[in-house]
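Asker: Predicted model follows, preceded by the sequence.
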Amino acid sequence: MSYDLVVRGKRIMTTAGERPREVGVTAGKIVAIEPLGNGLDGERVLELAEDEVLLPGLVDTHVHVNEPGRTEWEGFASATRAAAAGGVTTIVDMPLNSIPPTVDVGALEVKRKVAADQAFVDVGFWGGAVPGNIGDLRGLHDEGVFGFKCFLLHSGVDEFPPLDADEMERDMAELATFDAVMIVHAEDSRAIEKAPTPQGGRYASFLASRPRGAENLAIAEVIERARWTGARAHVLHVSSSDALPMLATARRDGVRITAETCPHYLTLFAEEIADGATTHKCCPPIREASNRELLWEGLLDGTIDCIVSDHSPSTAELKLLEAGDFGQAWGGVSSLQLGLSLVWSEARRRGVGLAQVVQWMAARPAELVGLTSKGRLALGYDADLVVFAPNEAYVVDPAALHHKNPVTAYAGRSLSGRVRRTILAGHDIDVAAGAAPRGRLLRRGSVERIARSAEVPAPAPEHG
């Protein structure tokens, strides 16, 4: 039998760990995994170098693309190029920061139309839960969104207002009728209002304005409302380690709740952030080094399920880089292209293996949104693959990023692990200017591919 693509290497990250294997791909699916040396025949053959590992493509379920409406911040072409350069083969786009926000079927169709011919990786969509749109939730669900996002305080943009806890509970009860998940930005608005107002360039002032207590109170509300309604709930970007015992207890009690954290909470810490460094502003904030250590413990014991980017870009002007005013700068860390290297660099320092990193960044995010053909290098799964050199070191150069605005909290940071090649459905992703995008739009459930307006020609056969 001849395959469309065969990948051979001594380090293939299977579900049983790294093994010397040959992987056969046909029609975009992994259809054979054999011991190295079996001599699978392929129209295209890729031989891994001695220092390379073949990984499943990462799945990032927390990405703000911002298009349409705020395309100067980010767009589908730039965001998905950045994703591919970082080994991410699937993203799920957040419903806000675009105009219109994805809070009804009409807005979803606008976003799909814009994304269809620009995506270099596969793209799915979250819906939004805002005051007054409870009647739109089932329609969005039926149209294939992967779940619904709400805020418990001002989102930062007026067109995506927050829910109060009672409104969230009503929406959760509605979502429970069709088993959709509510994903929550959990910070308590009352606690934020009573906290000091952030002013000027002192990072300590900004950190005090978003206390752990605000996050803890909001997460407690999410837990209890999920308990009362029986709905699935997911806590976004956990930064407060104080909340981990609550989450663990709730899960032991049978509450259907999961949680994520992000590379910036796992690799950065408050004590090293310079005053005026608004590149590091995000909400909830980057907390103390001791808090970071406990987040790693929460990952290792399973309280935190996955690691996703919360890629939340803006223009350089909105970050107020020269003024350095934490009170006025836009909050968000752009790390879509860097996440694998960031997490791997920190994980290996702690003795955590690459297989575990892949679980956190590929398999478990895919499970969260029900992408049953993604996140693993296994028979029957999509041939979304990453050639990764875990020992290659490099220094982050903002000019080398594919994000529309090369603003990063990691400029000049030395990292381990470089993505050398990213493959989507058996074909290399070319992110060079003028390259044709091959990404597909995804729906929940059967993950139906939505036809593009024009077919992209297949690349010529290659050997490497």
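Answerer: Received, thanks. Numbers count the residues shown, from 1 in each chain.
Asker: make it CA atoms for all contacts and neighbour counts henceforth
Answerer: OK.
Asker: Is the residue most central in space within the chain part of a helix or strand, or is it coil?
Answerer: With distances taken as C-alpha atoms, centre = their mean, residue 60 lies nearest the centre of the chain, 2.7 Å away. The three-state label given to residue 60 by DSSP: H, G, I helix; E, B strand; the rest coil is strand.
Asker: Quick one: residues contacting it.
Answerer: Contacts were defined as C-alpha atoms under 8 Å, 6 or more residues apart in numbering; by that measure residue 60 touches 88, 90-92, 308-309, 361-362, 365.
Asker: okay, now residue 170: neighbour count?
Answerer: 14 (other C-alpha atoms under 10 Å).
Asker: all helices for the stretch 351-464 of the chain, in order.
Answerer: Assigned by DSSP state H, counting those that start in this stretch, the helices in the stretch 351-464 of the chain fall at 354-358, 364-369.
Asker: can you tell me which strand in this structure is longest?
Answerer: Using DSSP state E, we find that the single longest strand of the chain is strand 2-14.
Asker: quick one: buried residues of it?
Answerer: Neighbour-count burial for strand 2-14, counted by 16 or more other C-alpha atoms under 10 Å, picks out 3-14.
Asker: Tell me which other helices or strands it touches.
Answerer: strand 17-26, strand 41-47, strand 53-56 (3 or more C-alpha pairs under 8 Å, 6 or more residues apart in numbering; DSSP states H and E).
Asker: and the comparison structure, right after this:
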Amino acid sequence: MIPELDRIIRGGQVVLADGVKQLDIGIKDGRIAKLAPSIPSSFAKEPPIEAKDYVVMPGMVDAHVHFNEPGFRVWEGFASGSASLAAGGCTTYIDMPLNGIPPTINVAALHEKMEAAVFQSAVDYAFWGGLVPGNLEEIEGLAAAGVVGFKAFLSDPGGRGEMAFRQADDVTLYEGMKKIAKLGSILALHAESDVITGKLTARARLESKGSALDYAATRPVIAEEEAVNRALFFAERTGCSLHFVHISSHAALKLINAAKNNSLNVTAETCPHYLALTEEDMVLLGGVAKCAPPLRNEREQAKLWEAVETGSIDFIASDHSPCPTELKVNDDYFAIWGGISGAQSSMELMITEGTVRRGIPLPYIAQMLATEPAKRFGLHPCKGEIAVGADADLVLVDMNTGYTLKKEDLLYRHAHSPYIGKTMSCRIKATFCRGMLIYEMERGIVRTGAGEWIRPCEPMVIVS
């Protein structure tokens, strides 16, 4: 008898779209070919992988990470960044366009980024293109070259120099939305009003303010709310599909959900740091907790969790934005690099904070971490779900082993994170990307450079 499968993952508690079931998973040519209560070992070429002690989650699809290639590999390149994602149960990520030199604002720059990623990424990947002043004529070419969508800033991204990624003025935003709408693509937005944040920051600097809470006060909820409102107005006029990244406030979510109810094609993500940390952590932890928008108070956080539970937030992304550790240390909080290093902890945090502490079912956590981002950005049905025909992107999670995160656990190039010292209620045991074992807790990364740039899914032969 010729084996029909390459390998079997046996007896895990498999997290499906409609529930959790104890199943065997049969894998062939990198895809899930069979799901059944029992699959004989003789059906596979390799010995089975025993998973009876684990939950099997679909690999996270992290739609928001910042790797610093080309040009900044000493910060966080594809090798270290993707390794940390694999250790955190992520099997696909979408890299943002602004942290490389050059930024991904034309086809030539996209090709440079692709060359930097090939044979370096541990897991699969896709790319965002950028919308900035002066690159409107590049939009069509970037779309044709395969970006999942476009990213724009409504506040100053903070870069400097000739190659810096710049915020989109209203004309660029409006004209860009018209082009993106015609292409049937999507625009992702960092939504904070630069007028509000800029003037409040200038005032704080004149008054020699420099604490964590001083910084937070210069980026109030109304700055997010105003920018979201303005973008939705333009989207209504242009028909452009929108996605709002790292939403931190209930007020902004109310506007987004009202637009959905008015038939606008719009989604929103939030991030684990807004759900697991508050502004008090900015004071206690210092620079590792600085981000934009800033962390909010406990009342705002409670409203975000309510939005997660009621489906008012579409999905979760890490917004992993790393830097060298020395840039996170300064007595002046305004001078610290803004960005959370958190990609390795997203799945464990969401299971800990969502399922264990709040009783949110695992299928719903999987939907927010994997299925919905995959659907939104055209990667489903290959990615984001444990189903016959999908890529065998699978994560074995030990729900009976809690641990306290240490610096030594992190695979980032620069091992800092606001989650160091935080106790997780579960631990990632192993991560498979397209059926290949990439990470194992006891050994670390066991296969490097196996990630591929995501292309449209192809049909497969199903094993009956």
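Answerer: Ah, there it is. Computed from a prediction, not measured in an experiment: that's the story for all the values here.
Asker: Can you give me the TM-score here?
Answerer: The TM-score (TM-score structural alignment, normalised by the length of structure 1) is 0.92; 445 aligned residues with a C-alpha RMSD of 1.8 Å.
Asker: can you redo the helices and strands packed on strand 2-14 of structure 1 as TSV with distance to residue 255 of structure 1 and mean neighbour count?
Answerer: Formatted as TSV, those follow (distance: least, C-alpha to C-alpha, whole Å; neighbours: other C-alpha atoms under 10 Å):
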stretch	distance to residue 255 of structure 1	mean neighbour count
strand 17-26	31	21
strand 41-47	45	17
strand 53-56	30	26
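Asker: Serialize those strands to a markdown table and add fields for distance to residue 346 of structure 1.
Answerer: What follows is the helices and strands packed on strand 2-14 of structure 1, written out as a markdown table (distance: least, C-alpha to C-alpha, whole Å):
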| stretch | distance to residue 346 of structure 1 |
| --- | --- |
| strand 17-26 | 20 |
| strand 41-47 | 28 |
| strand 53-56 | 18 |
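Asker: longest helix of structure 1?
Answerer: helix 212-229 (DSSP state H).
Asker: List the buried residues for it?
Answerer: 212-223, 225-227, 229.
Asker: give the contact list for the alignment partner in structure 2 of residue 99 of structure 1.
Answerer: Matched by TM-score structural alignment, residue 99 of structure 1 corresponds to residue 101 in structure 2. Residue 101 of structure 2 makes contact with 69-72, 163, according to C-alpha under 8 Å, 6+ apart.
Asker: same thing but 10 Å
Answerer: Contact analysis of residue 101 of structure 2 by C-alpha atoms under 10 Å, 6 or more residues apart in numbering lists 68-72, 109, 112-113, 162-165.
Asker: lining up those with structure 1, which overlap?
Answerer: Retained contacts for these in structure 1, judged by both residues aligned by TM-score structural alignment, their matches' C-alpha atoms under 10 Å, are 68-72, 109, 112-113, 164-165.
Asker: Which among the residues you listed count as buried?
Answerer: 68-71, 109, 112-113, 164-165.
Asker: what's the closest of these to residue 377 of structure 2?
Answerer: residue 113 (19.1 Å; C-alpha to C-alpha).
Asker: Which residue in structure 1 aligns with that closest one?
Answerer: So, by TM-score structural alignment, residue 113 of structure 2 is matched to residue 111.
Asker: Ok, residue 226 of structure 2 next?
Answerer: In structure 1, residue 226 of structure 2 lands on residue 217 (TM-score structural alignment).
Asker: ok, and the closest non-adjacent residue to its match?
Answerer: Nearest residue to residue 217 of structure 1, sequence neighbours excluded (C-alpha to C-alpha, 6 or more residues apart in numbering): residue 188, at 6.1 Å.
Asker: so that neighbour makes contact with residue 283?
Answerer: No: the criterion here is C-alpha atoms under 10 Å, and residue 188 of structure 1 misses it with residue 283 at 12.0 Å.
Asker: got any residues that touch both of the two?
Answerer: residue 210.
Asker: neighbour count winner among these two?
Answerer: residue 188 (26 against 20).
Asker: Okay, that one and residue 163 of structure 1: tell me how far apart.
Answerer: 11 Å (C-alpha to C-alpha, to the nearest Å).
Asker: so what sits against both of these two?
Answerer: Contacts common to residue 188 of structure 1 and residue 163, judged by C-alpha under 10 Å, 6+ apart, are 151-154.
Asker: Which parts of the stretch 151-300 of structure 2 are helices?
Answerer: 170-183, 194-206, 212-217, 221-238, 250-261, 272-276, 279-285, 298-310.
Asker: Please identify the deepest-packed of those.
Answerer: helix 272-276 (a mean of 23; mean count of other C-alpha atoms under 10 Å).
Asker: In structure 1, what stretch matches it?
Answerer: Using TM-score structural alignment, helix 272-276 of structure 2 pairs with 263-267 in structure 1.
Asker: Now that stretch on structure 2. Mean distance?
Answerer: Compared with structure 2 after fitting, stretch 263-267 of structure 1 deviates on average by 0.4 Å (mean C-alpha distance after the TM-score superposition for structure 1).
Asker: quick one: contacts of that stretch?
Answerer: 237-240, 280, 282, 284-289, 291-296, 307-310, 333-336, 338-347, 409-410.
Asker: these two touch, right, residue 137 of structure 1 and residue 129?
Answerer: Yes: with contact defined as C-alpha under 10 Å, residue 137 of structure 1 reaches residue 129; the gap is 7.4 Å.
Asker: So for those two, which sits in the more crowded spot?
Answerer: A direct count of neighbours by other C-alpha under 10 Å for residue 137 of structure 1 and residue 129 places residue 129 higher, at 30 against 25.
Asker: Tell me which residue of structure 2 lines up with the more buried one.
Answerer: By TM-score structural alignment, residue 129 of structure 1 lines up with residue 131.
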